[in-house]
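K.L.:
3D, please:
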Amino acid sequence: MKFTIDHFNINVLDLEKSLAFYNRALGLKEVKRKTAEDGSYIIVFLGDGSTANKLELTWIKSQKVPYNLGDEEFHIAFKTPDFDKAHALHKEMGCICFENKEMGIYFINDPDGYWLEVVPVR
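P.N.:
Presented below is the predicted three-dimensional model:
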C-alpha cells in the first residue's frame, strides 16, 4: 500500500486576506475552489505550480473569532532557491516571527498566526 501527500488544511478567518498573503509571500495560486450552496463555507486549494502538493484554506462563515492554534507546535515548511530574496520580501512584509541563523532558516506568520518555515534549497 502506498500513500502520497495530497494537501494540508488550515482554517482561515479572512479568506481574501489569506489568499493575498499566500500569493505575495509564497507565490501560491488558487487551483480549485468549492463553495457551499448555502454559503456556509468556502474551500480554496492553493498550489505552487511545480508539485502536486496543495494547501487547503477553509473559510467558515460562522467563525467570527480567531482560531485557537494551541501551542503552535506545528508548521508547514517551504523550500526556496532564492532564500535571501525571500527573506528580504518577508522582512518588508513584516511577517518574520522567528529566525534561527545557526540552522539557516526562519519562520513567517500568516494572517491567522500559522507558522510557515522557510528553508533554502541545499
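K.L.:
When you work out contacts or count neighbours from here on, use the C-alpha atoms and nothing else.
P.N.:
Noted.
K.L.:
Go ahead and flag the most central residue of this protein.
P.N.:
Taking C-alpha atoms, centre = their mean, the centroid of the chain lies closest to residue 22, which sits 5.7 Å from it.
K.L.:
any idea which element that residue lies in?
P.N.:
Residue 22 is located in helix 15-26, with elements delineated by DSSP states H and E.
K.L.:
now the helix or strand following that helix and helix 15-26, what's the angle there?
P.N.:
From helix 15-26 onward toward the C-terminus, using DSSP H and E, the following helix or strand is strand 29-35. Relative orientation of strand 29-35 and helix 15-26, computed by axes from the mean of the first three to the mean of the last three C-alpha atoms, to 10 degrees: 160 degrees.
K.L.:
close enough to count as contact, residue 47 and residue 32?
P.N.:
No: with contact defined as C-alpha atoms under 8 Å, residue 47 does not reach residue 32; the gap is 9.1 Å.
K.L.:
So which residues of this protein form strands?
P.N.:
All strands of the chain, identified by DSSP state E, fall at 7-12, 29-35, 41-47, 54-60, 76-80, 96-100, 105-109, 115-120.
K.L.:
Tell me which of those lies nearest to residue 70.
P.N.:
Shortest distance between residue 70 and the strands of the chain, using C-alpha to C-alpha, is found for strand 115-120: 12.1 Å.
K.L.:
Following up with a second sequence; could you model it the same way so I can compare the two?
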Amino acid sequence: MNFRFAHYNYNVFDLEKSMAFYKQALGLTEVRRKVAQDNSFVLVYLGDGQTDFQLELTYLVGRKEPYNLGDNEVHLAFTVPDFEAAHKLHQEMGCICYENPDMGIYFISDPDGYWLEIIPERR
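P.N.:
This next block holds a predicted model:
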C-alpha cells in the first residue's frame, strides 16, 4: 500500500478572516470548497500553487465561541526563499508569536491561535 498526504485540517471560527490571513501571510489560495447540503459547515481547501499539499479550513456555521487549542503543541511548517522579507511581512502583520534566532526559525499565529513555523529555504 502507498499512502500519500492529502490535507491537514484546522477548524476556524471566522472563515473569511482566516482565509484573508492565509492569503496575506503565506500566499495560500482557495483550491476548492464544499458546503454541506444543510449549510451546517463549509470546508475550504487552500493550496500554495507549488505542491499538492492542502490546508483544509473547516467552518462550522453557527459556532458561538472560538476553539480551545489547549497547549497547541502542533504546527505546520513552511519554507520560504526570502526569509528576511517574510519576517518583515509577519512583523508588520503583528503575527509573530515566537522566535528562535539560534535555530534560524520563527512562528506566526493565525486568527484562531494555530502556530505556523517559518523556515528559510535550504539550498
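K.L.:
would you turn the strands of the first structure into a markdown table with mean neighbour count and distance to residue 87 of the first structure?
P.N.:
Shown next, in a markdown table, are the strands of the first structure (neighbours: other C-alpha atoms under 10 Å; distance: least, C-alpha to C-alpha, whole Å):
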| stretch | mean neighbour count | distance to residue 87 of the first structure |
| --- | --- | --- |
| strand 7-12 | 16 | 23 |
| strand 29-35 | 14 | 20 |
| strand 41-47 | 19 | 21 |
| strand 54-60 | 21 | 21 |
| strand 76-80 | 13 | 10 |
| strand 96-100 | 15 | 8 |
| strand 105-109 | 20 | 8 |
| strand 115-120 | 20 | 8 |
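K.L.:
looking at these, which is closest to residue 67 of the first structure?
P.N.:
The closest of the strands of the first structure to residue 67 of the first structure is strand 7-12. By C-alpha to C-alpha, the value is 7.7 Å.
K.L.:
How about residues contacting that closest one?
P.N.:
For strand 7-12 of the first structure, contacts defined as C-alpha atoms under 8 Å, 6 or more residues apart in numbering pick out 18, 53-60, 67, 112.
K.L.:
what does stretch 71-91 of the first structure give?
P.N.:
Stretch 71-91 of the first structure has contacts (C-alpha under 8 Å, 6+ apart) with 25, 96, 108, 114-121.
K.L.:
go with 10 Å
P.N.:
Stretch 71-91 of the first structure is contacted from outside by 8, 24-26, 48, 55, 92-97, 104-109, 113-122, using C-alpha atoms under 10 Å, 6 or more residues apart in numbering.
K.L.:
Now the two most distant members of the contacts of strand 7-12 of the first structure.
P.N.:
Across the contacts of strand 7-12 of the first structure (C-alpha to C-alpha), the longest gap, 23.8 Å, separates 53 and 67.
K.L.:
Would you mind pulling the contact partners of stretch 50-65 of the second structure?
P.N.:
Stretch 50-65 of the second structure has contacts (C-alpha under 10 Å, 6+ apart) with 4-16, 18-19, 22, 28-36, 39-48, 76.
K.L.:
Quick one: the residues in the first structure that it pairs up with.
P.N.:
Mapped onto the first structure using TM-score structural alignment, stretch 50-65 of the second structure covers residues 50-65.
K.L.:
Quick one: distance of the matching stretch to the chain centre.
P.N.:
9 Å (C-alpha atoms, centre = their mean, to the nearest Å).
K.L.:
Next: stretch 12-21 of the first structure.
P.N.:
10 Å.
K.L.:
Please determine how far residue 83 of the first structure is located from residue 101 of the first structure.
P.N.:
12 Å (C-alpha to C-alpha, to the nearest Å).
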